[in-house]
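have a look at this prediction, sequence included:
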Amino acid sequence: MKERPILFTGPMVRAILEGRKTVTRRAIKPPPDFLGSMADPTTPFKTLGAGLHGQIVCPYGQLGDRLWVRESWAADAQVDAVAPRDLSQGEPILYLADGGARQTGCSMITPGKARPSIHMPRWVSRILLEIVSVRVERLQDGDGETAFESRYIAEGINRIHHGDGEYYYHAFESEPGPGNWIDPFDAWRELWVSVNGVDSWATNPWVWVVEFKRLEVAHG
């Protein structure tokens, strides 16, 4: 069993904490030649299970491995000039996604500067995930197939009842209004584009599909 870091945005951190997000898709970079061309959706590698995918090893880990989440955070303003690697592990921490706090004896006086997720040390991380499945597929697999509804809801999109007997889907937390989608696939597309850009959607890349369960909230 290995542990690796993984980055998530604030909305996705909240989705994990609320139990709405149990899967993440990440583009395979660069895609090996043996996966087939963009125009060939029949390549058998897309249905392989956990482990070695042909000649590809998933950089996020395999079944049973763990991922510790890196997210945006802040320490006290009085240590703003201190690099993350030099902070005392007794420092109070503020998690910007939801305002959660880590305190181990010291209280935060004034929240300091926002620190990016990439600079989060292991001891600051409050979310630990265990990988339960890894597979390879094309990004747009399942478009228009209602049987695939749950797989995109599991990406952390919101299912909101609008009071008219209908449910709509949102890429982000929101009240009824602009951004409503009847098909969860459309909400998932909006979410992907917001993070990776329109071009990444249009090329329909091969992606790692990493399913996970949250083991613990270490702090907060």
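Arrived safely, thanks for sending.

CA only for contacts and neighbour counts going forward, please
Noted.

wait, Phe172 touches Ile160, no?
No. Counting by Cα atoms under 8 Å, Phe172 stays clear of Ile160, with 10.8 Å between them.

look up how far Ala15 lies from Thr9.
Relative to Ala15, Thr9 is positioned 10 Å away (Cα to Cα, to the nearest Å).

which one of the two has more residues nearby?
Taking other Cα atoms under 10 Å, Thr9 and Ala15 do not tie; Ala15 has more neighbours (20 against 16).

tell me the helix or strand right after the host helix or strand of that one.
If you go by DSSP states H and E, Ala15 is part of helix 10-17. Next helix or strand after helix 10-17 toward the C-terminus (DSSP H and E): strand 23-27.

compute the inter-axis angle for that next one and helix 10-17.
For strand 23-27 against helix 10-17, the angle by axes from the mean of the first three to the mean of the last three Cα atoms, to 10 degrees is 140 degrees.

the helix or strand following strand 23-27 to helix 10-17, inter-axis angle?
Downstream of strand 23-27, the first helix or strand assigned by DSSP H and E is strand 66-70. Between strand 66-70 and helix 10-17, the angle comes out at 140 degrees (the same axes, to 10 degrees).

here's the one I want to compare it with:
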Amino acid sequence: MKLRPIIFNTEMVRAILDGRKTQTRRPMKQQPEYRTNRGYVWHIHRKKTVEQLTHNGLFSKCPFGKTGDTLWVRETFRAWCVDGTDTIEDGYRHVRYKADGVERKTETIWDLDCNEGPFEAGLNEEPSKWIPSIHMPRWASRITLRITGVRVEKLQDISEKDAIAEGIEWDETHNGFRGQIRHRGMSTWHSRASEAFGFFWDTLNSKEGYRWKDNPWVWVVSFERIEK
């Protein structure tokens, strides 16, 4: 059983914390080609090919792991260090998470470690700048997920039930499913959860070949949150 990192944006972290998100879809980096009488084929390591990619079969290794593996979530955060006291030689790392504003104190550390890493941590006071999720180290992560299922499918094959499992929520005020990303100030509402998901997908995947209208093959990873 392996532990791997996975990135979620602020809106989806909120959905995980609320218990609304139990699935994530990620585009396959290598999209298969359809060949008559041979099914879907794509190349692996130049010379090898994998044929007959189907909804019920996996012939390629999922980069996020397999059922039973765990994922630690990377999210947008701030980090700073507080010096130790006369009785504690070490200092503490403090983390604040953008998704809900929660502050957490991590394990005791040596002061030297406060300045290590690909980001600038504050010393004795909280910095004003948010650190992108890609730079979150393992020690700062607060959410761990267990993979409960992995499959592949075409993006537009998503069901209404699965769109809701992706974190799409119903907005009573506007009588529709929310397709917006709040921190970007966009607001759209849709009659179907899958339509709202399609809008959300395009805000994250704008590259040609990976857009909703392109209908790419995607990894579908189902998960459950492991309570610490």
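Looks like it came in fine. Being a predicted model, the structure only gives us computed values, none of them experimental.

can you check which part of structure 2 the helix holding Ala15 of structure 1 sits on?
Helix 10-17 of structure 1 corresponds to residues 10-17 in structure 2, going by TM-score structural alignment.

contact partners of that stretch?
Lys21, Thr22, Glu75, Thr76, Lys98, Ala99, Asp100, Gly167, Ile181, Arg182, His183, Arg225 (Cα atoms under 8 Å, 6 or more residues apart in numbering).

apart from its chain neighbours, what residue comes closest to the first one?
Spatially, and ignoring its direct neighbours in sequence, Lys21 of structure 2 is nearest to Gly167 (4.3 Å; Cα to Cα, 6 or more residues apart in numbering).

same check, this time on the fourth one
Among residues not flanking Thr76 of structure 2 along the chain, Ser133 sits closest, at 4.3 Å (Cα to Cα, 6+ apart).

can you count the residues close to Thr54 of structure 2?
Look at Thr54 of structure 2: counted by other Cα under 10 Å, it has 14 neighbours.

repeat for Pro63 of structure 2
Neighbours around Pro63 of structure 2, by other Cα under 10 Å: 11.

how about it, what's its partner in structure 1?
Aligned partner of Pro63 of structure 2 by TM-score structural alignment: Pro59.

next one: Asp171 of structure 2
By TM-score structural alignment, Asp171 of structure 2 lines up with Ile160.

ditto for Glu160 of structure 2
The equivalent of Glu160 of structure 2 in structure 1 is Glu149 (alignment by TM-score structural alignment).

not counting sequence-adjacent ones, nearest residue to its match?
Nearest non-adjacent residue to Glu149 of structure 1 (Cα to Cα, 6+ apart): Pro184, at 6.2 Å.

pretty sure Leu53 of structure 2 contacts Tyr34?
No. Contact criterion Cα under 8 Å: Leu53 of structure 2 and Tyr34 do not qualify, at 9.6 Å.

can you list residues touching both of these two?
Counting by Cα under 8 Å, 6+ apart, the residues touching both Leu53 of structure 2 and Tyr34 are Tyr40, Val41.

ok, those two, which is more surrounded?
When neighbours are counted by other Cα under 10 Å, Leu53 of structure 2 and Tyr34 differ, and Leu53 comes out ahead with 21 against 14.
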